[in-house]
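In: Need coordinates for the following:
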Amino acid sequence: MTVYGGGGDPKRSLELLWGIQEDRPRRGPKPRFTLDDVVASALAIADAEGLAAVSMRRVASDLGVTAMSLYGYVPGKAELIDLLVDRVVGEVDISAELPDGWRARLEHVARQNWNLSLRHPWLLQVSSSRPVLGPNMIAKYDYELRAVAGLGLTSVEMDLVVTLITDYTHGAARNAVEAAQAGQQTGRTDLEWWEEYAPLLDKVFDPGKYPTAAEVGGEVGAEYQAASDPSRAFEFGLRRVLDGIGALIEGKRG
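Out: From the prediction side, this is the model:
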């Protein structure tokens, strides 16, 4: 299930993200919690059970308040997701000095995004096609752009290179998360699943008709003990993506 950032009231999300106070005074008793407390509770639910488990009612229950009282902090789930995304994006250490060399810098960016997605798999369900630009989101984007600054690229090319890295990492992380979740949900490892499935496949699969698939599939199956190796695929693909970016940079210099 894909959830779209800014799916609620983007204006209200921006006000909450940037701490813009409404002009009207708040009525009623003093709040028991802060907005950070609400977001932290929602984050704990999302990390433990997935984004589908996050609801205003569930967060309120975990905080020991009524769902109605929670609306005094945030208008609804859509805005809460905007706050969640900016919260976890803030885990990227933008104070860390970028490595020397564009290739090492972009690899660093890729690994930061990879690790972030594996820590918070639900993040892969949130579309960034209409991002609500909170402070952490903008800080992360600025940090990543600095990885390709001073290389002779245009502003648009800089953005496209960073997007290429983050989009590639997003897809690779999705494969890794799905592979991990398959084992968790079925209670069987990939090897156990294939051992059960293989006898039937042997009856219907004709190696003579598909010789290339038979040869390659047999070798990689023996190597991976699974249908794929997401971590190895990420490493291999990242090197190829960086090679392609290198060709772009060299072309600009030539």
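In: For the rest of this, base every contact and every neighbour count on C-alpha atoms.
Out: Will do.
In: In the longest helix along the chain, which of the residues would be classed as buried?
Out: With DSSP state H setting the assignment, residue counts place helix 155-186 as the longest helix in the chain. Within helix 155-186, the residues that count as buried by 16 or more other C-alpha atoms under 10 Å are 158, 161-162, 164-166, 168-170, 172-177, 179.
In: Stretch 15-28 now?
Out: 16, 17.
In: Show the subsequent helix or strand relative to the longest helix of the chain.
Out: On the C-terminal side of helix 155-186, the closest following helix or strand by DSSP states H and E is helix 190-204.
In: now the farthest one out in this structure, which residue is it?
Out: No residue in the chain sits farther from the centre than residue 208, which is 41.5 Å out by C-alpha atoms, centre = their mean.
In: tell me the secondary structure for that residue?
Out: Classification of residue 208 into helix, strand or coil gives coil, according to DSSP: H, G, I helix; E, B strand; the rest coil.
In: try residue 78
Out: The three-state assignment at residue 78 reads helix, by three-state DSSP.
In: Look up the closest residue to it, ignoring the ones flanking it.
Out: Sequence neighbours aside, residue 8 is the residue nearest to residue 78 in space, at 4.8 Å (criterion: C-alpha to C-alpha, 6 or more residues apart in numbering).
In: now do residue 230
Out: Taking C-alpha to C-alpha, 6+ apart, and ignoring the residues beside it in sequence, residue 230 has residue 176 as its nearest neighbour in space, at 5.0 Å.
In: That neighbour against residue 231, yeah?
Out: Yes. In this structure, residue 176 sits in contact with residue 231. The criterion is C-alpha atoms under 8 Å, and the distance is 6.9 Å.
In: intersection of neighbour lists for these two?
Out: Taking C-alpha atoms under 8 Å, 6 or more residues apart in numbering as the criterion, residue 176 and residue 231 do not both touch any residue.
In: Where do the strands of the chain begin and end?
Out: Using DSSP state E, the strands assigned to the chain run over residues 3-4, 126-127.
In: Could you also give me the structure for this second sequence? I'd like to compare it with the first:
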Amino acid sequence: MTSERTGAGEPSRTLGLLWGEQPVRRKGPARSVQVPHLVGSAVELADERGLAAVTMRAVAERVGISPMSVYTYVPGKPELLDLMVDTLYAAMPRPPWAAGQTWRHRLTAVAEANRQLLVAHPWLTEVAALSRPPLGPGTMAKYEYELAAFDDTGLDDLDVDAALSHLIGFVQGHCRSAHDAARASTDTAMSDADWWAANQPVLARAFDPDSYPRAVRIGAAAGEAYGSAWDAERAWTFGLACTLAGLTALVEQE
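Out: Next up is the predicted model:
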């Protein structure tokens, strides 16, 4: 079974596609589409119907070529996924870091930009592996830009790389949880508030305050505040603040 993660394709072919190094074609009719068109169509499919809808046949149908023809452009789905992710990374806005901005301001901007990307393309949380990113021009531009956010922190190169990975990991984890929560509401056709209300009679009987004093007290407070067991916006604000506080402690050691 093919892994639906970045970095799962054959390296030399993937890098050739990412950097526009197309193999020499045999003689024949001119190509009716270009690789960026295929990749853009695959992104549209993933956005509209989820990652499972992105098959070589579905992409072929969308661009109007035969399924077998797709393989003359892209060797397979693993390589296509790398191209999709790198294309989205390339399109991210990268305004110059302004003089006088603090590193905390810059890292907040990095986190927010990554969150916006993952909200717009939820399937990215399923495929964008931190350990094997698509090493294309989009990925490299994103990495260079985000590393520059640490320029005045005094951290050494390894700590900068680790700190950036930690920040992006937080964003990905949060967005994955937010997508799961939204999917639960969609799949059950019931909001979190309605789900808790429906289960309230059972919970009232099962949750004994004497046996679970903290769980009952704190859970009730959270439920009243959020209308759910978990609130995405609250979790984002709290989690980002904790992440930045941890990085502040690291920077202040220097």
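In: roughly how far apart are the counterpart of residue 29 of structure 2 in structure 1 and residue 72 of structure 1?
Out: Here residue 29 of structure 2 is matched to residue 29 in structure 1, going by TM-score structural alignment. Counting by C-alpha to C-alpha, to the nearest Å, the gap between residue 29 of structure 1 and residue 72 of structure 1 amounts to 11 Å.
In: Residue 181 of structure 1 too?
Out: Spatial separation of residue 181 of structure 1 from residue 72 of structure 1 under the definition C-alpha to C-alpha is 36 Å.
In: What does residue 148 of structure 2 correspond to in structure 1?
Out: Under the pairing rule here (TM-score structural alignment), the equivalent of residue 148 of structure 2 within structure 1 is residue 146.
In: Now for its match, how many residues are close by?
Out: By the criterion of other C-alpha atoms under 10 Å, residue 146 of structure 1 has 15 neighbours.
In: Mean distance between stretch 172-182 of structure 2 and structure 1 after superposition?
Out: Once superposed with structure 1, the aligned residues differ from stretch 172-182 of structure 2 by a mean of 1.0 Å; criterion: mean C-alpha distance after the TM-score superposition for structure 1.
In: ok so, going back, quick one: which of the buried residues of helix 155-186 of structure 1 is nearest to residue 48 of structure 1?
Out: Within the buried residues of helix 155-186 of structure 1, proximity to residue 48 of structure 1 (C-alpha to C-alpha) peaks at residue 177, which comes in at 13.8 Å.
In: Hmm, the closest one is touching residue 120, no?
Out: No. In this structure, residue 177 of structure 1 is not within contact of residue 120 by C-alpha under 8 Å, at 9.7 Å.
In: Helices of the stretch 1-150 of structure 1, residue ranges please.
Out: When secondary structure is read from DSSP state H, counting those that start in this stretch, the stretch 1-150 of structure 1 shows helices at 10-17, 35-49, 56-63, 67-70, 77-89, 102-119, 135-145.
In: Counting by contacts, list what the longest one packs against.
Out: I take that to be helix 102-119 of structure 1. Contact partners of helix 102-119 of structure 1 among helices and strands, from 3 or more C-alpha pairs under 8 Å, 6 or more residues apart in numbering; DSSP states H and E: helix 155-186, helix 230-253.
In: Could you save those helices as CSV and add columns showing distance to residue 124 of structure 1?
Out: As requested, these are exported to CSV (distance: least, C-alpha to C-alpha, whole Å):
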stretch, distance to residue 124 of structure 1
helix 155-186, 7
helix 230-253, 15
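In: among those helices, which is nearest residue 15 of structure 1?
Out: Among those, if distance is taken as C-alpha to C-alpha, the winner is helix 155-186, at 26.1 Å.
In: one step back: Serialize the strands of structure 1 to a markdown table and add fields for distance to residue 12 of structure 1.
Out: Below are the strands of structure 1 laid out as a markdown table (distance: least, C-alpha to C-alpha, whole Å):
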| stretch | distance to residue 12 of structure 1 |
| --- | --- |
| strand 3-4 | 15 |
| strand 126-127 | 18 |
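In: Tabulate the ones you listed (CSV), appending distance to residue 38 of structure 1 and mean neighbour count.
Out: As requested, the strands of structure 1 are exported to CSV (distance: least, C-alpha to C-alpha, whole Å; neighbours: other C-alpha atoms under 10 Å):
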stretch, distance to residue 38 of structure 1, mean neighbour count
strand 3-4, 20, 18
strand 126-127, 19, 15
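In: Translate the residue farthest from the centre of structure 1 into the numbering of structure 2.
Out: With TM-score structural alignment as the criterion, residue 208 of structure 1 pairs with residue 210.
In: now do residue 180 of structure 1
Out: Aligned partner of residue 180 of structure 1 by TM-score structural alignment: residue 182.
In: contacting residues for its match?
Out: Under the criterion of C-alpha under 8 Å, 6+ apart, residue 182 of structure 2 has no contact partners.
In: and the gap between it and residue 188 of structure 2?
Out: Using C-alpha to C-alpha, one obtains 10 Å as the distance from residue 182 of structure 2 to residue 188 of structure 2.
In: Check residue 67 of structure 2 too.
Out: For residue 67 of structure 2, the distance to residue 188 of structure 2 under the criterion C-alpha to C-alpha works out to 35 Å.
In: What is the corresponding segment of structure 1 for stretch 165-172 of structure 2?
Out: With TM-score structural alignment applied, stretch 165-172 of structure 2 matches the range 163-170 in structure 1.
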